[in-house]
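Asker: got a sequence here, can you build the structure:
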Amino acid sequence: MHPARSNGGMTNIATLTLNPTIDVAYEVDRMFHTRKMRTKSEFYSPGGGGINVARVFVRLGGNARSYYMAGGATGDALDGLLDLHQLVHNRIHIAGHTRVASAVLELESGKEYRFVPPGPTIQPAEWQACLDQLESAQCNFMVLSGSLPPGMPDDFYGQVVALMRRRNIPVVLDSSGPGLKGGLEAGGVFLVKPSIGELRQLTGLELAIPDEIADAASEIVRSGRAAHVAVTMGHQGAILASADGPLFLPAAPIEAKSAVGAGDSFLSAMLFAISIGWEMGEAFRFGIAAGAAAVMSPGHDLARPSDIERLYQRTPQIS
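Answerer: Here you go, the predicted model:
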């Protein structure tokens, strides 16, 4: 069954992207230093965690509104790309220029090279304006996805979690470093999706085997910081920890060609399935299929519904 057919497209989420990007993808025959390299093709996409989540969510049949901070000429260009993708969006204006990230596929080797700037420094008045906009956000879920840009307080996501808790809006968190730690410290997050590397950084533990990973994820649940913890582990699959114990699922059987957008596609599809009433384990399985769908082709696109549905049928069922 395709989940989009279950609800008539009435699901409504909002996503927050503090450090969005214009994602540029190129292909070259071979990488050389110094020498000018002529590209075979180029693709421009609006990017950053929350924007990517919104793009996949809308493809699946849901409604998504993107909140994002953007500035300068590149911020205007990002607005145009969001319009091209027909995404509903609310821009929080900042003085700094929105960053441009690049992915270059070397055709000879099949290797992908990614260049990601840190992004503009955010001023206190700018991040306060962001909080002010979120006060009136209307949604069934608020998705906080992506890194904190320079200048943001470490507890900014925690402030948003507390704000949404007062408004009875469940929060989904997908960040790293201070963003992940600060967001969880407020407690009461509905779903958090760290990668295995992000979980290791958060806990300071080696987490070498699945049981250790499951224990670390379950501790986040036991502490009340999040109700559900989905840990993505690339080709090794993923682990979901909830109050009723951990669940492990292997990765969908595909040949990965890119890492761009896999986590965002996973999170978006899992949340879409949850929001239309799927049981948590099956939503988790649908997310795994979407993560695999995103990495099947070089990194200028995100998961597409037809690929997600096909891979969902091939993803091992929950026993």
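Asker: going forward, measure contacts and count neighbours with C-alpha atoms only.
Answerer: Will do.
Asker: which ones are touching Ala186?
Answerer: Counting by C-alpha atoms under 8 Å, 6 or more residues apart in numbering, Ala186 touches Gly158, Gln159, Val161, Ala162, Arg225.
Asker: for the residues you listed, which two are the farthest from each other?
Answerer: Gln159 and Arg225 (13.8 Å; C-alpha to C-alpha).
Asker: neighbour-wise, which of the contacts of Ala186 leads?
Answerer: For the contacts of Ala186, the largest number of neighbours (other C-alpha atoms under 10 Å) sits with Val161, at 29 neighbours.
Asker: beyond the helix or strand that contains that residue, next helix or strand please.
Answerer: Using DSSP states H and E, Val161 sits within helix 156-166. Downstream of helix 156-166, the first helix or strand assigned by DSSP H and E is strand 171-174.
Asker: hey, where'd the helices end up in the stretch 1-150 of the chain?
Answerer: In the stretch 1-150 of the chain, the helices defined using DSSP state H, counting those that start in this stretch lie at 49-59, 72-84, 124-134.
Asker: just these: most buried one?
Answerer: Greatest average neighbour count among these goes to helix 49-59 (a mean of 27), per mean count of other C-alpha atoms under 10 Å.
Asker: elements contacting that helix?
Answerer: strand 12-17, strand 63-70, strand 141-145, helix 262-275 (3 or more C-alpha pairs under 8 Å, 6 or more residues apart in numbering; DSSP states H and E).
Asker: compute the inter-axis angle for it and strand 63-70.
Answerer: Relative orientation of helix 49-59 and strand 63-70, computed by axes from the mean of the first three to the mean of the last three C-alpha atoms, to 10 degrees: 160 degrees.
Asker: please provide the structure for the following sequence as well, for comparison with the first:
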Amino acid sequence: MKSIATLTMNPTIDVSYDIARMQHTHKMRTDNEWYAPGGGGINVARVFVRLGGHARSYYLSGGSTGPALDGLIDLHQLVRTRIPISGHTRIASAVLERESGKEYRFVPQGPTISEREWRECLDRVAEADCGTMVMSGSLPPGVPDDFYARVTQILQPRGIELVLDSSGPALIHGIDAGSLWLVKPSQGELQNYVGRTLETPEDIGKEAMRIVEAGKARLVAVTMGHEGAVLARKDGPLFLPALKIEAASAVGAGDSFVAGMLFALHAGQSEAEAFRLGVASGSAAVLRAGTGLAHPGDVERLLEQVQPL
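Answerer: This next block holds a predicted model:
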């Protein structure tokens, strides 16, 4: 199995807590405190490695919180390439209110990145030795909207497969640059890309197929939350309904989906079987509150429940 590399431009230290009940003004005591390295690409790497693959994480890290992120990545035994920045690595929080079962997520914008810093990142990524580069997550302030497109232009001539999971202008520029192996927008992100509402899996499949037919991506996987997911490919669209499970968290579901799909594809499985493993992995990520992401035991159990294709 070829190794992958992941690129996380706006990583986080993910903190999760449980509280009895949310209250304004009052001091709220927490328990079940947990810290984990986060951000799109780092999350993908965590799950890909858990499933049995090999991954290197490229990420920006700096300020007083940067060493804490570096340490957490080492605790998760991820191979890493850190690009230093002067700004503070952001800290994101997920709080589970036990009384209601609702999860509250607080996600800062992230540090402002200088041109010197993002250009150094491009230089480091240009040296990547991998079969696949996963560009995942938001772009922090200061990084140009076409940054992922620039990464594609650098790595595609080397024969490296490109995977994109982002949002807003970064996603639009990345898709329009083309040469993608896989792009994974959510339903809302695809709607933003095409400029209209997409209400049914059929509508989503048609628009995702336009991306495939235009040669911008070979695979377009669109996640629709509790409605399921659509995969567009050369042989036509596929649809899988969501599994009937009780979701405790939304943290890292899309990242776990991408990791599962990639793991299956790198293992030589068909696109349809990779899609099934992606759905099982994304579903496994939401079983538990907090930042734990998908675990192999849960993925294997849920895969049995995913509709055959």
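Asker: which residue sits closest to the counterpart of Gly38 of the second structure in the first structure, ignoring its sequence neighbours?
Answerer: Matched by TM-score structural alignment, Gly38 of the second structure corresponds to Gly47 in the first structure. Leaving aside its chain neighbours, Gly47 of the first structure sits nearest to Thr21 (4.8 Å; criterion: C-alpha to C-alpha, 6 or more residues apart in numbering).
Asker: isn't there a helix covering Gly287 of the first structure?
Answerer: Yes. Under DSSP: H, G, I helix; E, B strand; the rest coil, Gly287 of the first structure falls within a helix.
Asker: what lines up with it in the second structure?
Answerer: Checking TM-score structural alignment: Gly287 of the first structure goes with Gly278.
Asker: okay, its match and Gly215 of the second structure: tell me how far apart.
Answerer: 23 Å (C-alpha to C-alpha, to the nearest Å).
Asker: compare these two (neighbour count), which wins?
Answerer: Gly278 (29 against 17).
Asker: list the contacts for the more buried one?
Answerer: Ser256, Phe257, Val258, Ala259, Gly260, Met261.
Asker: can you give me the helices for the stretch 201-319 of the first structure?
Answerer: 210-222, 262-275, 280-294, 305-314.
Asker: could you export the ones you listed as CSV, including distance to Ala238 of the first structure?
Answerer: Formatted as CSV, the helices of the stretch 201-319 of the first structure follow (distance: least, C-alpha to C-alpha, whole Å):
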stretch, distance to Ala238 of the first structure
helix 210-222, 9
helix 262-275, 10
helix 280-294, 7
helix 305-314, 14
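Asker: out of those, nearest to Thr98 of the first structure?
Answerer: Closest among the helices of the stretch 201-319 of the first structure, using C-alpha to C-alpha: helix 262-275, at 19.8 Å.
Asker: now that closest one: which residue numbers in the second structure?
Answerer: Helix 262-275 of the first structure covers residues 253-266 of the second structure once aligned (TM-score structural alignment).
Asker: hmm, who's touching that stretch?
Answerer: 1-2, 40-41, 43-45, 47-48, 51, 53, 184, 223, 270-271, 273-286, 293-294.
Asker: average distance between it and the first structure?
Answerer: Stretch 253-266 of the second structure differs from its equivalent in the first structure by a mean of 0.4 Å after superposition (mean C-alpha distance after the TM-score superposition for the first structure).
Asker: count of neighbours near Glu127 of the second structure?
Answerer: 10.
Asker: same deal with Gln156 of the second structure?
Answerer: 16.
Asker: that one -> the first structure?
Answerer: Using TM-score structural alignment, Gln156 of the second structure lines up with Arg165 in the first structure.
Asker: measure that match to Lys40 of the first structure for me?
Answerer: For Arg165 of the first structure relative to Lys40 of the first structure (C-alpha to C-alpha), the value is 48 Å.
Asker: of all the helices of the stretch 201-319 of the first structure, which one comes closest to Asn140 of the first structure?
Answerer: helix 262-275 (8.1 Å).
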